[in-house]
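**Student:** quick one: sequence and predicted model below, then my questions.
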Amino acid sequence: MTTFPIARAGGNTLEIQGKMANRHGLIAGATGTGKTVTLRRMAEAFSGAGIPVFLADVKGDLSGIANAGENSGKVGERIAEFGLGADWLQSFPVRFWDVFGETGIPVRVTISEMGPMLLARLMNLNDTQEGLLNLVFKVADDNGWHLIDLKDLRGLLKHVSDNAAEYRAKYGNVSPASVGAVQRQLLTLENEGAENLFGEPALNLEDWMQTEGSKGVINILNSEKLMRSPRMYSAFLLWMLAELFETLPEVGDLEKPKFVMFFDEAHLLFDNAPAALVEQIEQVVRLIRSKGVGVYFVTQNPLDLPDTILGQLGNRVQHALRAFTPRDQKAVKAAAETFRTNPNVNVAEAIAELGVGEALVSFLDEKGMPAPVERAFVLPPQSNLTPLPAAERDAKYQSDILYRHYKDMVDNYSAYEALAELEAKQAEAEAAETAAKEQAKAEKTAAAQPQQNGVVGGFLGGLFGSRKKANQGVAYDLADSVGNQINKQVTRAISRSVMGVIKNMLK
């Protein structure tokens, strides 16, 4: 039976049961109490059993997992205290990822994959604006237009707005105000670097479920910069959770999980989240265990998570909480009540007394029941606590075989190009229609021109025409010459007048 040693209470090792590792877990505690070391120890234990791991590195201090630890300092003391031996220290296979492509392999998803609900949360849209976003996605789906990046979504928003009358009858109201609001939010996303997140080649989650030798690869997402946009951070993690749920087959309860995920700063996933989204997260967390996936939330306060989510977390490690405020005192009481009682441990008092690296621990037993809470010390990490130098980390991820695949963004044919072609065809059709109208107008004018010339010429000839009679003298010649000059001037004046009438008739 597979087990994962995590902590030591007296002479007993506290272990997560392999079959129960997919029943999820919680690591909680105040800042500086040892949550990150616990996260690292769990990730090492899972990797050592051949299970691929994902974890978000929000402080940038987990890259040292790639190197074996050192038998010195507090780590050395704990190794000696627990009699772990020199072979306890070892390295683990690590793959570095970064949404911005600066400290790891670039990570991208497409707009279509993210979906309207998570995008609405990402852009902090209200219900009306989210309704518009759903309409835009529906238009894209019905026309087979793939939304890959931000320019696709922006172009489709403009197209829907320009053709609002056409789409209103079929899909519902298209509010110009909502279109403008969504466009402004897209600009905000761009300023936060979202153009790096949305694009292709999109992440294939199977690339995160790899092993090297007998160990599972630990996928570390550098989230230091990503955390500056908490909504982007939470939207990406929720997308990944939902994507795993949608794509992985049902496998039931395995001897050990297929994949384990750690979500640090877990409160960001639920802050200001609408009820519909929380319900979906709850459903995914509840059902994804049957896909062989374990999810572990890391947060300072258990109250950061909704009760419906908290109730799904069977394996718990509670570090110290500082009861300085009424909310802190409420959290201590809530944490104490969630553990299975142990007559030898006063949970409410112990939570405030725990030292660094010490925790209250309760894991599910082989029958799926929570074990009585134990006050324990987390085992020392096997890998190096010192982060990798930047040059070593960069060399490691840039030599990775997956880096070549994900390195460069590819601008494939999508909604933006489809809309450009549609607009070009519409412009071409309009130009052809205009040319046809001009041609018809010219032909009509040309057909009327000979008749008009004949009428004018006959009228002027009858009015001013004269023949020089025989035997006319010089006086007649002079008079005729003067008359011709007068005739020319009158003719020009009347011609303008008559053409003016003709022109007015043709208008």
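**Tutor:** In hand now; what should we look at?
**Student:** please make it C-alpha for all contacts and neighbour counts, starting now.
**Tutor:** Fine.
**Student:** how many neighbouring residues does residue 281 have?
**Tutor:** Burial measure for residue 281: 19 neighbouring residues, criterion other Cα atoms under 10 Å.
**Student:** for the one helix or strand it maps to, packing partners?
**Tutor:** Per DSSP states H and E: residue 281 is located in helix 275-287. The helices and strands touching helix 275-287, judged by 3 or more Cα pairs under 8 Å, 6 or more residues apart in numbering; DSSP states H and E, are helix 230-247, helix 307-310.
**Student:** dump these into TSV; add mean neighbour count as well.
**Tutor:** Formatted as TSV, the helices and strands packed on helix 275-287 follow (neighbours: other Cα atoms under 10 Å):
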stretch	mean neighbour count
helix 230-247	19
helix 307-310	15
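**Student:** tell me which of the ones you listed lies nearest to residue 280.
**Tutor:** Across the helices and strands packed on helix 275-287, the minimum distance to residue 280, taken as Cα to Cα, is reached by helix 230-247, at 8.9 Å.
**Student:** what lies in contact with the closest one?
**Tutor:** In this structure, residues lying in contact with helix 230-247 by Cα atoms under 8 Å, 6 or more residues apart in numbering are 114, 118-119, 121-123, 194, 205, 223, 226-227, 263, 268-269, 281, 284, 287-288, 291.
**Student:** try this one side by side with the last:
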Amino acid sequence: MSDHQAFLDHINQGYTTKGDFLTVGAAMLNGETIGDAHVKVPLKTLNRHGLIAGATGTGKTKTLQVLAENLSEKGIPVLLMDIKGDLSGIAAASPGHPKIDERHAKIKIPFEAKDFPVEILSLSEQDGVRLRATISEFGPVLLSRILDVTETQAGIISIIFKYCDDNKLPLLDLKDLKKVLQFATREGKKELEKDYGRISAASTGSILRKIVELEQQGADLFFGEKSFDVQDLCRVDDNGRGIINIIRLTDIQDRPKLFSTFMLSLLAEIYGNFPEQGDSDRPELVIFLDEAHLIFKQASNALMDQIESIVKLIRSKGVGLYFVTQNPTDVPDGVLGQLGLKVQHALRAFTAKDRKAIKLTAENYPISEFYDTKEILTSLGIGEALVSALDEKGRPSPLAATMLRAPMSRMDILTPAELKALLKKSELSSKYNEEIDRESAYELLNEKIEKAEAEEAKAAAKKEREKLKRSSSSSRSSRRRSSATEKAVIKVLTSATFIRGALGVLNKLLK
């Protein structure tokens, strides 16, 4: 058997013709592209998550774009996190280029320029369909983990949620939550302690400070109504292509807590609402998390545990998560161990730390008789990567140094006019872009406090009137007593005057 045939057999090992695949490129051997050795990823295993890693400028974003396009072609909806702002061009067809033609001639995959159905979403004040969630939807456990509170403080948050449920006080946004916390240690202190136990003012003060920290990162824009229905991420267009949902996140790069808060709430909502898929032949939704290190940056241990749990569980709902970052070491081991597809672009060995990272990265890939993994990691060109997927039986496929196909859509952003036209066509903007501020805990508690204050003022006024009445009554009684005394005195004085007068007359007569 020739080396060429042995290599083809090696690349195709474990694949059958029964399932459906994404073809991502062609394998390379000794620097030569083997056009008939196509590297494929079974749709059946795409809910087993994945990693796209590599140094800056090696082609990670284009790989993400290629995967998103091909998933859309297969009718699978996609969600992309656009932190750098360079993914909107998916909505426009590629203008083509001689280098693209040259690449596709080598990998023996026909190139066709296409645009794809795109929905622009926004977490902040940027244009796009607004994403929101209510405090109630987060629930006390997830909210406590995001705020990174102590066990005692987490108990208080649970009490707050229970009190609001019992008293029909909707918790919609952060001002609702802050108002209930303030109420619990002021006006409503006795009421809450009677039914739910003692609540420390020091603990509520600490929770309020954590909420203010979250607000400073812009979370007040995210919490509220109308809540985004995650089923709207699973739409297809009239041609049966999956909609590519792009969340514009260019203005929250320096707000990792807001980003991780949003991601956790979205994943928790998807897990809670999507039905169990079992052993499905294709994923229901694929999510790409660009600049994934932002999710794990400054994350507490509790938050990391939550992320790991969701990554493990969400695949049963037919959802695949793909982390895009510079180095695999950016992703915690507990998450990295759950990732089935790995697309590793070139790494740079400029420092001792870089060389150590390359060694660790090489150990994450299957041993291959055709490649020295550590060496090839530093010699890959732009748009080339080491690829290891799971085959149809869930086993790691043979490692392949791959020349990846080029995106069919534009490898650049939309112009402002094109973006405006795309936003105008949105079917979701009228559903979610109206800001709603209905009566909730904030207004209801203010009303309750005002009513209580009015009743207190009324009781105080009544008490003051009664006091004045008693004082007035006492004054009248005093005046009556004074009047009777005066009359008696006058009478005595009158009698004395008469006596003195009579005696005076008598004295005169005797003389």
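**Tutor:** On my side now, so go ahead. Keep in mind it's a predicted model, so treat the numbers as computed, not measured.
**Student:** TM value for the aligned chains?
**Tutor:** Between these two chains, after superposing, the TM-score reads 0.86 (TM-score structural alignment, normalised by the length of the first structure); 473 aligned residues with a Cα RMSD of 2.6 Å.
**Student:** circling back: so where is the helix holding residue 281 of the first structure in the second structure?
**Tutor:** Equivalent residues of helix 275-287 of the first structure are located at 301-313 in the second structure, counting by TM-score structural alignment.
**Student:** what's the mean gap between that stretch and the aligned bit of the first structure?
**Tutor:** Relative to the matching residues in the first structure, stretch 301-313 of the second structure has an average distance of 2.3 Å after the fit, by mean Cα distance after the TM-score superposition for the first structure.
**Student:** residue 91 of the first structure pairs with which position in the second structure?
**Tutor:** Match for residue 91 of the first structure (TM-score structural alignment): residue 115.
**Student:** ok, and what's touching the helix or strand harbouring residue 135 of the first structure?
**Tutor:** Applying DSSP H and E as the criterion places residue 135 of the first structure in helix 127-143. Contact partners of helix 127-143 of the first structure, identified using Cα under 8 Å, 6+ apart, comprise 112, 116-117, 120, 146-147, 156-157, 160, 171-172, 174-175, 178-179, 181-182, 415.
**Student:** rewinding a little: could you list every residue that touches the match of residue 91 of the first structure?
**Tutor:** 90, 91, 92, 93, 94, 408, 409, 410.
**Student:** hmm, the fourth one is touching residue 114, no?
**Tutor:** What that stands for is residue 93 of the second structure. Yes. The criterion here is Cα atoms under 8 Å, and residue 93 of the second structure meets it with residue 114 at 4.3 Å.
**Student:** overlap in contacts, those two.
**Tutor:** With contacts taken as Cα under 8 Å, 6+ apart, the residues that reach both residue 93 of the second structure and residue 114 are 408, 409.
**Student:** how about residue 280 of the second structure, what's its match in the first structure?
**Tutor:** Under the alignment (TM-score structural alignment), residue 280 of the second structure pairs with residue 254 of the first structure.
**Student:** residue in the second structure matching residue 358 of the first structure?
**Tutor:** The criterion is TM-score structural alignment: under it, residue 358 of the first structure has residue 384 as its aligned partner in the second structure.
**Student:** grab the nearest non-local neighbour of that match.
**Tutor:** Taking Cα to Cα, 6 or more residues apart in numbering, and ignoring the residues beside it in sequence, residue 384 of the second structure has residue 403 as its nearest neighbour in space, at 4.6 Å.
**Student:** doesn't the one you found belong to a strand?
**Tutor:** Yes. Counting by DSSP: H, G, I helix; E, B strand; the rest coil, residue 403 of the second structure is part of a strand.
**Student:** please report how far the aligned partner of it in the first structure lies from residue 74 of the first structure.
**Tutor:** Alignment of residue 403 of the second structure against the first structure is given by TM-score structural alignment, with residue 377 as its counterpart. The span separating residue 377 of the first structure from residue 74 of the first structure equals 12 Å under the rule Cα to Cα, to the nearest Å.
**Student:** among the contacts of residue 115 of the second structure, which ones are buried?
**Tutor:** 90, 91, 92, 93, 94, 408, 409, 410 (16 or more other Cα atoms under 10 Å).
**Student:** what about residue 141 of the second structure, distance to residue 175 of the second structure?
**Tutor:** As judged by Cα to Cα, residue 141 of the second structure and residue 175 of the second structure stand 19 Å apart.
**Student:** and what of residue 63 of the second structure?
**Tutor:** Separation of residue 63 of the second structure from residue 175 of the second structure (Cα to Cα): 42 Å.
**Student:** looking at the two, which is more packed in?
**Tutor:** residue 63 (24 against 19).
**Student:** what lines up with the more buried one in the first structure?
**Tutor:** Checking TM-score structural alignment: residue 63 of the second structure goes with residue 38.
**Student:** Three-state assignment for residue 145 of the first structure, please.
**Tutor:** coil.
**Student:** still on that earlier bit, how much space between the match of residue 403 of the second structure and residue 41 of the first structure?
**Tutor:** Between residue 377 of the first structure and residue 41 of the first structure the distance is 12 Å, computed by Cα to Cα.
**Student:** then residue 228 of the first structure?
**Tutor:** Taking Cα to Cα as the criterion, residue 228 of the first structure is separated from residue 41 of the first structure by 27 Å.
**Student:** higher neighbour count, the two?
**Tutor:** Under the criterion of other Cα under 10 Å, the comparison of residue 228 of the first structure against residue 41 puts residue 41 first, with 23 against 11.
**Student:** can I assume that one sits in a helix?
**Tutor:** Yes. Residue 41 of the first structure: assigned to a helix according to three-state DSSP.
**Student:** same list (the contacts of residue 115 of the second structure) but as CSV, adding secondary structure.
**Tutor:** As requested, the contacts of residue 115 of the second structure are exported to CSV (three-state DSSP):
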residue, secondary structure
90, helix
91, helix
92, coil
93, strand
94, coil
408, coil
409, strand
410, coil
